[in-house]
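Enquirer: Predicted structure and sequence below. I'll ask about it afterward.
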Amino acid sequence: MVRPLHPSAHVDTFCRDNLPPRQQWPEFRFELPELAYPERLNCAVALLDDVIAESGPDRPCLHAPGQTWSYGELRDQANRIARLLTEKHGLVPGNRVLLRGPNNPWLVAAWFGVLRAGGVVVTTMPLLRTEELETLAEITGPALAVCDHRYRTELDPVGIPVLAYGSAEPDDLVAQCAAVAPEFDPVETSSEDVALLAPTSGTTGRPKATMHFHRDVLANADTFGRHIVGADPADVYTGTPPLGFTFGLGGLVVFPLRFGAATLLLEKASPAELADAIAEHGVSVLFTAPTAYKAMLAEGKAEQLRSLRRCVSAGEQLSEALWREFRERTGIRIVDGIGATEMLHVFISAAGDDIRPGSTGRPVPGFVATVLDLDGAEVPDGTPGQLAVKGPTGCRYLADERQRTYVRDGWNLTGDTYIRDAEGYFWYQARSDDMIISSGYNIAGPEVEQALLRHPDVVDAAVIGEPDERRGHIVKAFVVLTEGVPGNEAKIGELQAHCKRVIAPYKYPRAIEFRAELPRTSNGKLQRYRLRSEAPAHQTPVPRAAPAN
């Protein structure tokens, strides 16, 4: 018999109403004692008030260029935002609030303010364009948006009430907070109330919203954050992923605050600037993609990284060659890992002596993983197949039929092809779908195809990921133009500029090849695999005996 969910504190029942049917949920596992959460739980209270109760309000929390906020100051600002949202803007528990902005203290304060008010956070990538934001608004139904004033141009046409911050306007959120008392009683949400809707790219071109409970937010900290990154209140975290990525949200907000540490928020930093900031602030834990680790070495910045004790890599494959070069030049063993927005964060990884260079690692404590064939049966070690995982977090899509594809027989199927060796280490082979991972960004090939097809000169388009030495993969497009239109360098630039206007700029095709026609089946289905077969061979790791570290 399926246990009913704990009674909800949400007045707006949208999220519970749109959870997938329970029979379509994955199997959840809570064997670790630290995963036993109380029935009433607000993760924003656990991440702030619990630290303040133990260490006091003056403990440093958020660093940013030229400023530092203590835990107490962050709680005060979050309480002020919660008061404004509820008393002035009518927010009720369960309402969704869209957040848009770069990584800075006010974005974090807004995230906490929404949760303390019982709202549901929808944190978006700051580079999304109007049509992408319109789609997310259509899916998640936000009551209002909190947005950095520099990023509202693309948001205003969406038609959501916008509360902007960071400007000199008298109605700016920062100015309003200065006039509000910092007292607010956080809503006593259920541990099984939805805390956030995390957008993830869809391979059909339409994004999905993944639904995560208040307990889920803490569960990733209490598994990967505690057991692999290591819980140390003296740490200073930093990294490059936006908070709109759950990789960034966990690594730059949830993990450090769960254990009383501090985090350095950088709105934008080149690899050289990132390395200099690490040295300046004594950063000890870094979250970024392999591209950035490689670029910092290329910039001659190894000495600036001496304060680091943990370097975490995810988002794309970490090559064994880069791992070994980084260790040789810095003395640091990069922690690799695979995560998914559907799982909220990393679920396979390894640290210290447990690392096998070239391998993603083993299941993080609290998770189990295996490799399945197309019929859902486990395959022998050494055989490639579908990666499948279970743990305290898992996929719940908001009102989306693709739930049936991601979850089967209780397993979360990530869309990755892996091999498990006899020691239980998992070795990445390839993506199993049309998702392209470039410099740590997930880019859905069909979404780029749809953007190209909106150009009047494009008759047909296909998009694949092409291996690239610096970015892991790049987006490559094969385009059929209207008869008589020349396919030249000028047209390539025009199509690239077009894509940057209609979708987030990081998704644009960095390579475009013109074709007379594209390979299709007799019934018209695009055969991307034939285009992939023409690309340079993927360099995939081969399981081997564990080398010396």
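Expert: Sure, I can see it.
Enquirer: For the rest of this, base every contact and every neighbour count on C-alpha atoms.
Expert: Noted.
Enquirer: where does residue 312 land in three-state SS?
Expert: Under DSSP: H, G, I helix; E, B strand; the rest coil, residue 312 falls in the strand class.
Enquirer: how much space between it and residue 406?
Expert: Distance of residue 312 to residue 406, computed by Cα to Cα, to the nearest Å: 26 Å.
Enquirer: same deal with residue 291?
Expert: 28 Å.
Enquirer: Same check on residue 22?
Expert: Plainly put, residue 22 is 14 Å away from residue 406 if you go by Cα to Cα.
Enquirer: okay, those two: which has more neighbours?
Expert: With neighbours defined as other Cα atoms under 10 Å, residue 22 and residue 406 compare such that residue 406 has more, 22 against 11.
Enquirer: Report the contact partners of that one.
Expert: 395, 412-414 (Cα atoms under 8 Å, 6 or more residues apart in numbering).
Enquirer: mind redoing it with 10 Å?
Expert: Taking Cα atoms under 10 Å, 6 or more residues apart in numbering, we find residue 406 in contact with 24-26, 342, 388, 394-397, 412-415.
Enquirer: try residue 528
Expert: 434, 445, 462-464, 478, 518-520.
Enquirer: List buried residues within those.
Expert: 434, 445, 462-464, 478, 518 (16 or more other Cα atoms under 10 Å).
Enquirer: Now that we have those, can you turn them into a markdown table and tack on secondary structure?
Expert: As requested, the buried ones among the contacts of residue 528 are exported to a markdown table (three-state DSSP):
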| residue | secondary structure |
| --- | --- |
| 434 | coil |
| 445 | helix |
| 462 | strand |
| 463 | strand |
| 464 | strand |
| 478 | strand |
| 518 | coil |
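Enquirer: Out of those residues, which is nearest to residue 114?
Expert: Nearest to residue 114 among these is residue 445, at 33.0 Å by Cα to Cα.
Enquirer: Apart from its neighbours in sequence, what residue is nearest that closest one?
Expert: Spatial nearest neighbour of residue 445, excluding adjacent residues (Cα to Cα, 6 or more residues apart in numbering): residue 463 at 5.2 Å.
Enquirer: Can you give me every residue that contacts the one you found?
Expert: Going by Cα under 10 Å, 6+ apart, residue 463 touches 434-436, 444-450, 452, 475-479, 509, 511-512, 528, 531-532.
Enquirer: Of those residues, which belong to helices?
Expert: By the criterion of DSSP state H, membership of those in helices covers 445-450, 452, 528, 531-532.
Enquirer: Closest one to residue 141 out of those, please.
Expert: For these, the closest approach to residue 141 (Cα to Cα) belongs to residue 447, at 21.5 Å.
Enquirer: for comparison:
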Amino acid sequence: MMIADRFAYDGLPEANRLAHNPFVEFRRFKGNCTTLFLEKNIETGCGDNIALISENHSFTYFQLLELVNQAAHELTNIYGIQSGNRVLLRGYNSAAFAVYWLAIARIGAIAVATMPLLRKKELEVIAEMAAVSLMICEDELASELDSFSKNENTKLLLFNRSDFNVTLKKYNFSTNFQPFIASEELLALIGFTSGTTGKPKMTAHYHSDVAAICEGFPKYSLKPKRGEIFAGSPPLGFTFGLGGLLLFPLYYGATSLLIPKPAPEVLLQAIEEQGVTTCFTAPTAWRVMCEKAADYNIDTLKYCVSAGEALSAKVAKDWEEVTGIPILDGIGATEMLHIFIGSSHEKRKIGFTGVPIPGYEATLFDDFGNEIQEINKAGRLAVRGITGCKYLFNTEKQDAYVQNGWNFTGDIYQKDADGFFQFVARGDDMIISSGYNIAAIEVEQVLLEHELIKECAVVGKPDENRGMLVAAYVVLHESVSGNDELKIQIQNWFKEHAAPYKYPRHIEFVATLPKTETGKIQRFKLRTS
């Protein structure tokens, strides 16, 4: 079939700008990836098995297939969504979010999943860049969408996560829907990644990429089986969460437990009550959970996965001493879709991220483009394999990320004699705090809108609990005096104008910012101050 809306396809980089995949023997999936999560499980006898659990509601694979098909009819018949259209998703982790994501993919449209903490201005940028046709939003999060209701080009669908399935059934749509299959590789999703230029970047992934990641990290590290239950804290709008909490369990006929607001205590309680076997979360949450784990029965837990930021050796050691279960570290990227270097129970070292998982290879380069052969020498991490970066409408960034057939992630790593990769630092101004990627310049741009701020510079400061803290060095207007009360006022103001997880937890008022003769801010001086 022909794709109706070719906007995203026209923005894909040319073939000579893509990273090289040396794993030619890896079978590329051809078709609609939803059949791997739905029909495949029914055909292999999992139809009556529980696919999703969300807020005391459970859905078998039979029921999930019917709901996804009904949602696909809703999107096409009521909202006119066609193949290639971009559909923005906004909501907490829930069965409703999962059903709509699968329905979007099933009709050949492109999911643009966002995190619930994003604010109006950030959502407007995403919607404009992706030229979305429809915004699907949980009613609890609709307050930031006033501008969308006035945009004639963008339709709005609000849902209640507790009774969305009842609403779908009221339409009396057919529970059958033929998945869209194109005559070319079909795009499944666009992931937005923060950029050091202040404007986010769109990275695209095919249905075949979705299938590839399901054959990668989970098969190597987790060895999923039917009957196992996956849970965790990363949002489904974050590719770490999308893979770990939805795609991986469904691909292997397991169960996805989706928790809308998974604070560490809530997650521990869910592990105890639901018998969770596999948990995905960030190092910050693992640290908090370690302090409270003794209060819960988590004997069913077998696999603990950490990503989003470097896992400290202390957190890894403390968790294993308290629970007897190792944490499997990993590094992924929105550009690569999911984890490409990771650990397994059989192959791991505390303090190291791990080794390239099957389907990927990694190496290190120096600043002159030479591959580093020395052991324990830091260099720029480069990776290539079964997925790769595909920035839309951004040749400059594509050429910076993909060089000589390698994806350069922006991370500085070193490698030991056994081939284990160890994180050293970020190679740019990206701040990774509690698993969130925060571009320093994005925070600066928000702060500069404050009426009392004349200049500012934002850097990441090392922090034992969060990995890094967002630290802002602020120059106030001449007539203003800085004090602790003003710091709190600025922080509260920031949370009202941007996603709260981006706010500067450390604010320091300074008379001037260190600059070069040409006026460029010397952030490295602030990082070491």
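Expert: Perfect, I can see it now. Given the structure is predicted, the values throughout are model-derived calculations rather than measurements.
Enquirer: quick revisit: would you reformat the buried ones among the contacts of residue 528 of structure 1 as a markdown table and include distance to residue 38 of structure 1?
Expert: Shown next, in a markdown table, are these (distance: Cα to Cα, whole Å):
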| residue | distance to residue 38 of structure 1 |
| --- | --- |
| 434 | 40 |
| 445 | 42 |
| 462 | 49 |
| 463 | 47 |
| 464 | 46 |
| 478 | 53 |
| 518 | 56 |
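Enquirer: Looking at these, which is nearest residue 88 of structure 1?
Expert: Set against residue 88 of structure 1, the nearest of those by Cα to Cα is residue 445 (42.0 Å).
Enquirer: Surely that closest one touches residue 438?
Expert: No: look at residue 445 of structure 1 against residue 438 with Cα atoms under 10 Å: they stay out of range, at 11.5 Å.
Enquirer: Find residues that contact each of those two.
Expert: 465, 475, 507.
Enquirer: mind checking what the first one lines up with in structure 2?
Expert: When you say that, I think you mean residue 465 of structure 1. Aligning on TM-score structural alignment places residue 465 of structure 1 opposite residue 460 in structure 2.
Enquirer: Tell me who's in contact with that match.
Expert: Listed by Cα under 10 Å, 6+ apart, the contact set of residue 460 of structure 2 reads 426, 429-433, 438-440, 467-472, 504, 506, 523, 526-527.
Enquirer: How about residue 255 of structure 1?
Expert: 47, 217-218, 220-222, 224-226, 229-231, 237, 249, 261-263.
Enquirer: counterpart of it in structure 2?
Expert: Per TM-score structural alignment, the equivalent position to residue 255 of structure 1 in structure 2 is residue 248.
Enquirer: what's the answer for residue 152 of structure 1, then?
Expert: Per TM-score structural alignment, residue 152 of structure 1 is aligned with residue 142.
Enquirer: Report the separation between the closest residue to that match other than its chain neighbours and residue 63 of structure 2.
Expert: Spatial nearest neighbour of residue 142 of structure 2, excluding adjacent residues (Cα to Cα, 6+ apart): residue 158 at 7.7 Å. Note on residue 158 of structure 2: its distance to residue 63 of structure 2, by Cα to Cα, is 22 Å.
Enquirer: can I assume residue 201 of structure 2 is in contact with residue 389?
Expert: No: Residue 201 of structure 2 lies out of contact with residue 389 (Cα under 10 Å); the separation is 11.1 Å.
Enquirer: which residues are in contact with both of these two?
Expert: 335, 398.
Enquirer: More neighbours: which of the two?
Expert: residue 389 (26 against 23).
Enquirer: Mark which of the contacts of residue 255 of structure 1 are part of helices, please.
Expert: Those of these mapping onto helices are 47, 217-218, 220, 249, per DSSP H.
Enquirer: List just the nearest of those residues to residue 381 of structure 1.
Expert: residue 220 (27.3 Å).
Enquirer: Alignment lookup: the closest one to structure 2.
Expert: Residue 220 of structure 1 maps onto residue 213 in structure 2, by TM-score structural alignment.
Enquirer: For that match, which residues are in contact?
Expert: By Cα under 10 Å, 6+ apart, the neighbours of residue 213 of structure 2 are 219, 243, 247-248, 336-340, 359, 386-387.
Enquirer: again, but for residue 130 of structure 2
Expert: Taking Cα under 10 Å, 6+ apart, one finds 7-8, 85-88, 110, 112, 124, 190, 192, 202, 392 in contact with residue 130 of structure 2.
Enquirer: and if you look at residue 412 of structure 2?
Expert: Residues in contact with residue 412 of structure 2 (Cα under 10 Å, 6+ apart) are 364-366, 378-382, 422-428.
Enquirer: rewinding a little: Produce a ChimeraX select command limited to the buried residues of the contacts of residue 213 of structure 2.
Expert: This is the ChimeraX syntax for the buried subset of these, where burial follows 16+ other Cα under 10 Å:
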select :243,247,248,336,337,338,339,340,359,386,387
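Enquirer: out of the contacts of residue 213 of structure 2, which one sits closest to residue 106 of structure 2?
Expert: residue 247 (13.9 Å).
Enquirer: Now do the same for the closest one: helix, strand or coil?
Expert: Strictly by three-state DSSP, residue 247 of structure 2 counts as helix.
Enquirer: I'd assumed residue 99 was in contact with it.
Expert: No: using Cα under 10 Å, residue 247 of structure 2 is not in contact with residue 99; the gap is 11.8 Å.
Enquirer: corresponding residue for residue 306 of structure 1 in structure 2?
Expert: Residue 306 of structure 1 maps onto residue 299 in structure 2, with residues paired by TM-score structural alignment.
Enquirer: if I look at its match, how far off is residue 273 of structure 2?
Expert: Between residue 299 of structure 2 and residue 273 of structure 2 the distance is 11 Å, computed by Cα to Cα.
Enquirer: how near is residue 190 of structure 1 to residue 141 of structure 1?
Expert: 21 Å.
Enquirer: Between those two, point out the one with more neighbours.
Expert: Higher neighbour count among residue 190 of structure 1 and residue 141: residue 190, with 24 against 17, using other Cα under 10 Å.
Enquirer: these two touch, right, the more buried one and residue 94?
Expert: No: look at residue 190 of structure 1 against residue 94 with Cα under 10 Å: they stay out of range, at 11.3 Å.
Enquirer: what sits in contact with each of those two?
Expert: Contacts common to residue 190 of structure 1 and residue 94, judged by Cα under 10 Å, 6+ apart, are 8-10, 118.
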